[in-house]
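# Pasted the sequence and its predicted model underneath.
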Amino acid sequence: MINSTDTSAALSIAAVERETGLGKDTLRVWERRYGFPQPDRDDKGERLYPTEQVDKLRLIRCLLDRGMRPAKIVGEPTEALQALLEAGDQPRSPSTPASEPGAFQYVRLGRTVELGTSLRQSLLRQGLQRFVSETVAPLNEEVGAAWMRGEIQVSDEHAYTEQVQNVLRGAIGALGPGGGRPRVLLSTLPGEEHILGLLMVEATLASEGAACLSLGTRTPLVDLCRAATDNGFDVVGVSFSAAYPARQAIDRLQELRALLPPEIALWAGGAAVRGKQKRLPGVRVVADLDDALQALAEWRTAHGPAPA
């Protein structure tokens, strides 16, 4: 039945996914587990999300990106979420590198060609590893915060993400086929479409001589395991964004660990698994880009140095 609420401005679940970056499965799980969101229904029984709920979901997405857990925030009122967001908007520490001057303005103005040029110039000046950590990482935060404040549209965020991915893929390709160890197979698992974080890790590892291959997004566990085993990979790396349910991420990692031979290391990163190391025996939880380098160093210490 149609709810009595006016649905003329409501969005479908597919539209909410596009607008917020929160997957359909995540929205349904939250609806059951936390009682939010509470969509209306059209005459076909399809979910319709009022604009105020979509606005709250944007707030939640931004807080998730800052490391907060769904269980702590999904049930909170909008005013409390806004206060949490504002409390986190502190001035940048002088020791924290700022994003490339001009790049963010190109995002705001929708000037994607100039944005791509600016990013490539930064890459040339900084080198791949510094470009990822000192330009892309802080710029991701800027763009996410601006989207949350309504200063840019979701289409601007998507265009930005596409430009960064293009630049990173080109830079990784320019390194040539990696011949060093470990050989790292990268992917996301079913239900996870966000790949930028995984691409940043690939760029970081490849710049250190690791041989990386990405299968892209949503690779089934059995296929991922078979590819790693049949092709002699040393490490399987997967990532989970903040929107991915943490419990589901833990379950799938435990399943993947059981499928993989013990000699193949399993690394997992992203907001959904941050701080979950104790619940994931046999999985190396990677906290951030610096920790990815640490995981690489640990593997090489245990298995011998990479070939010159």
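Perfect, thanks for sending it.
# Could you use CA atoms for every contact and neighbour count after this?
Will do.
# ok now stretch 116-132, how far from the chain's centre?
20 Å (C-alpha atoms, centre = their mean, to the nearest Å).
# try stretch 36-54
The answer for stretch 36-54 is 26 Å, by C-alpha atoms, centre = their mean.
# and it, which residues are buried?
Neighbour counts over stretch 36-54 (16 or more other C-alpha atoms under 10 Å) mark 36-41, 47-50, 53-54 as buried.
# Between the two ends of it, how far is it?
11 Å (C-alpha to C-alpha, to the nearest Å).
# How many residues are close by residue 232?
Counted with other C-alpha atoms under 10 Å, residues neighbouring residue 232 total 13.
# dropping in the other structure now:
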Amino acid sequence: MERDTRFSKDTLRVWERRYGFPVPLRDANDERVYPEAQVEKLRLLRRLVDNGHRPGKIVSKTFEELLALAEEGKPRPKNGKRMQAEGTALPSAALEAHQTVATFIDLLRTHQTDALRQAMSTTLMRIGLRDFIIEIAAPLCHEVGEAWARGEIQVFEEHLFTEQIAHLLRNTISTIPAPPESAAVPRVLLTTFPEEPHGLGLLMAEALLALQGSVCISLGVQTPIGELAMAAKAQRIDIVALSFSAYCAGRSVISGLQLLRDSLPPHVEIWAGGTSPVLARTSIADVHVFQTLAGIAQAVERWRLHSQANHLGPAGA
């Protein structure tokens, strides 16, 4: 159930007690068994919670009410032909990107794994890594998540997609030349908090940072905050970059960022980004929040200028 709904078992059990939903059955071994209708409702709840709705306000609603709520907050169709018919045609470059994303989704749904891999690789080579991430990969990840929430793709299909694009990005990152040792570039530590298992956003950020000449050191996902602080000191880190999906609870995001800020030297910056709604709603002292991946290049340039003005050098020394 955790894999199929992205709600932790602790969350599901709290909801059982607090809201009276879900209402699992019990098998012969007294293990919880969730009927398909409840699984579908939980998927829809996942989608709404990801979009900022509070569980206490929506868990008790019927499936039909939740579906209507999801439709209310649904963005206008991004299909180029339909938008043209409505008199709001997309620019040609944006239209091409939307069509490319739609093609990739179709390949995933029809299980054309090799074709998907080849199509993504070809597109990356044609438009370059930066544009691929910002114009294709980030929207594609969002659309895959939405398709999963609507029940249009299965968990295994989402996992297949994640492995495909992660493999492509890692291979491409490995080909980016390392900056000269004398260059004034930031040393960036990338990871997620223990409650955050998703690392694809982190990988996209790493690729964009590497393109800007940053020295990137990735710890993967789910690093304890105390270990993260020790790693930052041992690796002479200038910036700690963190990714938060909507999976991560808002309170743990805020408390974790504050704990990390208190654990790091003042000169070490904290950069946070991702789809967690709390990032957009909350201003956290001494934490740079990114609403989109496109802001990374400008942030690295700002760091460079600040470093040069203060004669700090590449590692804050």
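All right, it came through fine. Since we're looking at a predicted model, the values are computed, not measured.
# ok so, going back, can I get the buried residues of stretch 36-54 of the first structure in a markdown table including secondary structure and distance to residue 247 of the first structure?
Output for these, formatted as a markdown table (DSSP: H, G, I helix; E, B strand; the rest coil; distance: C-alpha to C-alpha, whole Å):
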| residue | secondary structure | distance to residue 247 of the first structure |
| --- | --- | --- |
| 36 | coil | 18 |
| 37 | coil | 19 |
| 38 | coil | 22 |
| 39 | coil | 24 |
| 40 | strand | 27 |
| 41 | strand | 28 |
| 47 | strand | 24 |
| 48 | strand | 26 |
| 49 | strand | 25 |
| 50 | coil | 28 |
| 53 | helix | 24 |
| 54 | helix | 24 |
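# Pipe those residues into CSV and attach distance to residue 211 of the first structure per row.
Shown next, in CSV, are the buried residues of stretch 36-54 of the first structure (distance: C-alpha to C-alpha, whole Å):
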residue, distance to residue 211 of the first structure
36, 43
37, 43
38, 46
39, 46
40, 49
41, 49
47, 45
48, 46
49, 44
50, 47
53, 44
54, 41
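# In terms of helix, strand or coil, where does the closest residue to residue 277 of the first structure other than its chain neighbours fall?
In space, residue 277 of the first structure comes closest to residue 285 once its chain neighbours are excluded; the distance is 5.7 Å by C-alpha to C-alpha, 6 or more residues apart in numbering. Classification of residue 285 of the first structure using DSSP: H, G, I helix; E, B strand; the rest coil returns strand.
# neighbours around residue 285 of the first structure, how many?
25.
# which residue in the second structure lines up with it?
Alignment note (TM-score structural alignment): residue 285 of the first structure maps to residue 289 of the second structure.
# my guess is its match contacts residue 275, does it?
No - if you go by C-alpha atoms under 8 Å, residue 289 of the second structure and residue 275 don't touch, sitting 11.2 Å apart.
# what ranges do the strands span in the stretch 151-300 of the second structure?
187-191, 215-218, 239-244, 269-274, 287-290 (DSSP state E, counting those that start in this stretch).
# And the last one, what's buried?
It stands for strand 287-290 of the second structure. Buried residues in strand 287-290 of the second structure (16+ other C-alpha under 10 Å): 288-290.
# nearest to residue 168 of the second structure, of those residues?
Lowest distance from residue 168 of the second structure to these (C-alpha to C-alpha) belongs to residue 290, with 23.8 Å.
# Quick check: chain neighbours aside, which residue is closest to that closest one?
residue 273 is the one closest to residue 290 of the second structure (C-alpha to C-alpha, 6+ apart), at 4.8 Å.
# likewise residue 40 of the first structure?
residue 48 (4.9 Å).
# next one: residue 131 of the first structure
residue 123 (5.4 Å).
# Look up how far residue 195 of the first structure lies from that neighbour.
20 Å.
# ditto for residue 13 of the first structure
21 Å.
# cool, and residue 270 of the first structure?
In terms of C-alpha to C-alpha, residue 270 of the first structure sits 10 Å off from residue 195 of the first structure.
# Overlap of the contact sets of those two?
Taking C-alpha atoms under 8 Å, 6 or more residues apart in numbering as the criterion, residue 270 of the first structure and residue 195 both touch residue 239.
# rewinding a little: the residue nearest to residue 277 of the first structure reaches residue 274, doesn't it?
Yes - using C-alpha under 8 Å, residue 285 of the first structure is in contact with residue 274, at 7.1 Å.
# isn't residue 112 of the first structure right next to residue 159, touching?
Yes - counting by C-alpha under 8 Å, residue 112 of the first structure does reach residue 159; the two are 6.9 Å apart.
# just to revisit the earlier point, tell me which residue of the second structure lines up with the residue nearest to residue 40 of the first structure.
Checking TM-score structural alignment: residue 48 of the first structure goes with residue 33.
# Can you give me every residue that contacts the counterpart of residue 296 of the first structure in the second structure?
Using TM-score structural alignment, the partner of residue 296 of the first structure in the second structure is residue 300. Contact analysis of residue 300 of the second structure by C-alpha under 8 Å, 6+ apart lists 186, 209, 212.
# Cool, thanks, signing off.
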